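Q: coords below, sequence missing:
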């Protein structure tokens, strides 16, 4: 089997050509790599063709490290998540799960040189379906991470976002509930590089169940201001999230903050609504 040819046909996305290169019973090694240290998994992920990845995974040597990294520290899952290849992401996670639980955990929590996990990249590039796959459908993984690595969930990416920021932004009530059950108060009060907390994120997106869960467990998150001096109410009002505004207005912890003014223009939440003619 010509390894260089195999890498070429994999990236081309030509399934028939790949089948000709991989003869029945022939196993593929991850040792052969491109100048950027991409192995066949990385190349298959780039192709965007789920059947290419499926054929590669079926032909790998047993227990091949699915979390193998390239020169930038990216796994194949990093690449699939950043490019929006949902089917390939599902195949990688399923294959890792079939090997053993530890392989799945190593794949999901792997960080590249910029400290991004596959989840970070899916969010960064706006691939909501992959975010759903990585976080919404993996609550057991999140729970195990909380139990085994309580400090790991505080690690932020280059934007200062922690897993609670992502869960709140996408309205993942189950994951937010797991974080709140952890009783780590600093989780709720952690802010990103713009000063935004998980409550800010959920209010901006109008995820009322998530907001209620955060406020009930950590009521004084209502007092958090972002770098522009905005409360969660400012964000909810500015985004036109009527139900979110109602929740904040009814919260006892928010009663003295209703007329809080932001730094830039001195606007209250009502000013922002008036400006947008709501």
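A: Done, it's in. The shown structure was predicted, so the numbers you read here are calculated from the model rather than taken from an experiment.
Q: For the rest of this, base every contact and every neighbour count on C-alpha atoms.
A: OK.
Q: gap between residue 31 and residue 38?
A: 10 Å (CA to CA, to the nearest Å).
Q: In terms of neighbours, single out the busier of those two.
A: Comparing residue 31 with residue 38 by other CA atoms under 10 Å, the one with more neighbours is residue 38, at 23 against 11.
Q: Spit out the contact partners of the more buried one.
A: 69, 70, 71 (CA atoms under 8 Å, 6 or more residues apart in numbering).
Q: what's the neighbour count on residue 274?
A: 12.
Q: so it, which of the three states?
A: Three-state call for residue 274 (DSSP: H, G, I helix; E, B strand; the rest coil): helix.
Q: Can you pull up the most central residue in the chain?
A: For the chain, residue 119 is the residue whose C-alpha lies nearest the centre (CA atoms, centre = their mean; 2.8 Å).
Q: and it, that one's in a helix?
A: Yes. Assessed with three-state DSSP, residue 119 lies in a helix.
Q: Touching, it and residue 133? I think so.
A: No. Using CA atoms under 8 Å, residue 119 makes no contact with residue 133, being 9.2 Å away.
Q: Relative to residue 86, how far out is the residue nearest to the centre of the chain?
A: Residue 119 is 12 Å from residue 86, by CA to CA.
Q: and here's the other structure:
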């Protein structure tokens, strides 16, 4: 790329850019960045507007990573340039059809500009993108991440809300990895109660999805990490998911006890309508939550003294929770 043009795009010198208007299409950096890419990198909105006036076709040009200028502007949070790019394809008759194509273009990681904006928590850029194309059910990238998944995993509750409120069909899926966690699993893991609330309000069926390995639901995950505020959201939106057990046959009370979550266990025991069906439920080894106390540091008295607890329940090793010789099989 011509040195004076490159510097002009970096420093925002529009007058110098005008001197190169007849040759912009062929000016490239070693990574195939156009002058519009460079303006987006450095957030020079005035330069971007001027370039788009004369060469709107540069809006869809890709660099060596298949990034468009919109990918770069969204990643860097240059909302002025994001807006300029969106307006360019809606105002210029020749490029009206390219608008949605540009918004949906994938780079080499299969990221859309929306992925980039969400990953870097660029609220204004996300707002512009989803409002311009609300019907786009954004696909997962190579890492199987959707924008909603990224926002949930990172705890960006305002972005979760924006996506759920604006997009007509947001994709809820997440990576098909060793865990197979959904956005709800991640929100539950990190205690993002506000995000859990929004996800369940949008689609309560998410509360019944188990992961790939241990078949834990998001409620199991919340119980294992002691997130009481998150558990409340499940009781409010899908209370019957409390009945679900994981691959070991354990309900979420089992999990809270197993992971020494004292406060969470106490909270669950206070939910009278729920705890009756959980407190004596046996896992695949025949162990009730009481049996798990044998390997837990949880103060046993409250659980043992609960009116519904069967302290004489036998597991498959023919042991009760009260046996001094009890050793939990793992």
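A: Structure's in. What do you need? The structure presented is a predicted model; accordingly, all values stated were derived computationally and were not measured.
Q: And the TM-score between these chains?
A: Scored against TM-score structural alignment, normalised by the length of the first structure, the superposed chains reach a TM-score of 0.71; 245 aligned residues with a CA RMSD of 3.7 Å.
Q: out of the contacts of residue 38 of the first structure, which one sits closest to residue 105 of the first structure?
A: residue 69 (15.0 Å; CA to CA).
Q: Looking for the alignment partner of the closest one in the second structure.
A: In the second structure, residue 69 of the first structure lines up with residue 62, judged by TM-score structural alignment.
Q: Can you report how many residues neighbour its match?
A: 21.
Q: so which of the contacts of residue 38 of the first structure comes closest to residue 137 of the first structure?
A: Distances from residue 137 of the first structure to those, taken by CA to CA, are shortest for residue 69, at 24.3 Å.
Q: Could I get the full set of helices for the stretch 101-250 of the first structure?
A: 101-109, 118-124, 128-131, 139-148, 163-169, 173-181, 185-189, 198-205, 208-217, 232-238, 242-250 (DSSP state H, counting those that start in this stretch).
Q: The first one vs the second structure, average offset?
A: Just to be clear, that refers to helix 101-109 of the first structure. With mean CA distance after the TM-score superposition for the first structure, helix 101-109 of the first structure departs from the second structure by a mean of 1.7 Å once superposed.
Q: what angle sits between that helix and helix 139-148?
A: Counting by axes from the mean of the first three to the mean of the last three CA atoms, to 10 degrees, helix 101-109 of the first structure lies at 90 degrees to helix 139-148.
Q: contacting residues around helix 101-109 of the first structure?
A: Here helix 101-109 of the first structure has contacts from 65-67, 75, 77, 93, 96-97, 117-119, 134, 141, using CA under 8 Å, 6+ apart.
Q: could you flag which of those residues are buried?
A: By neighbour count, with 16 or more other CA atoms under 10 Å, the contacts of helix 101-109 of the first structure hold 65, 66, 67, 75, 77, 93, 96, 117, 118, 119, 134, 141 as buried.
Q: between those residues, which is closest to residue 200 of the first structure?
A: Closest to residue 200 of the first structure out of those is residue 119 (20.0 Å), distances taken as CA to CA.
Q: how about that closest one, what's its match in the second structure?
A: Counting by TM-score structural alignment, the partner of residue 119 of the first structure is residue 114.
Q: Over to residue 255 of the first structure?
A: Using TM-score structural alignment, residue 255 of the first structure pairs with residue 242 in the second structure.
Q: contacting residues for its match?
A: Contacts of residue 242 of the second structure (CA under 8 Å, 6+ apart): 219, 235, 251, 252, 274.
Q: Format these as TSV; extra columns: distance to residue 13 of the second structure and neighbour count.
A: Below are these laid out as TSV (distance: CA to CA, whole Å; neighbours: other CA atoms under 10 Å):
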residue	distance to residue 13 of the second structure	neighbour count
219	55	30
235	58	15
251	64	28
252	61	28
274	67	16
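Q: Out of those residues, which are shared with the first structure?
A: Contacts conserved in the first structure for those, counting by both residues aligned by TM-score structural alignment, their matches' CA atoms under 8 Å: 235, 251.
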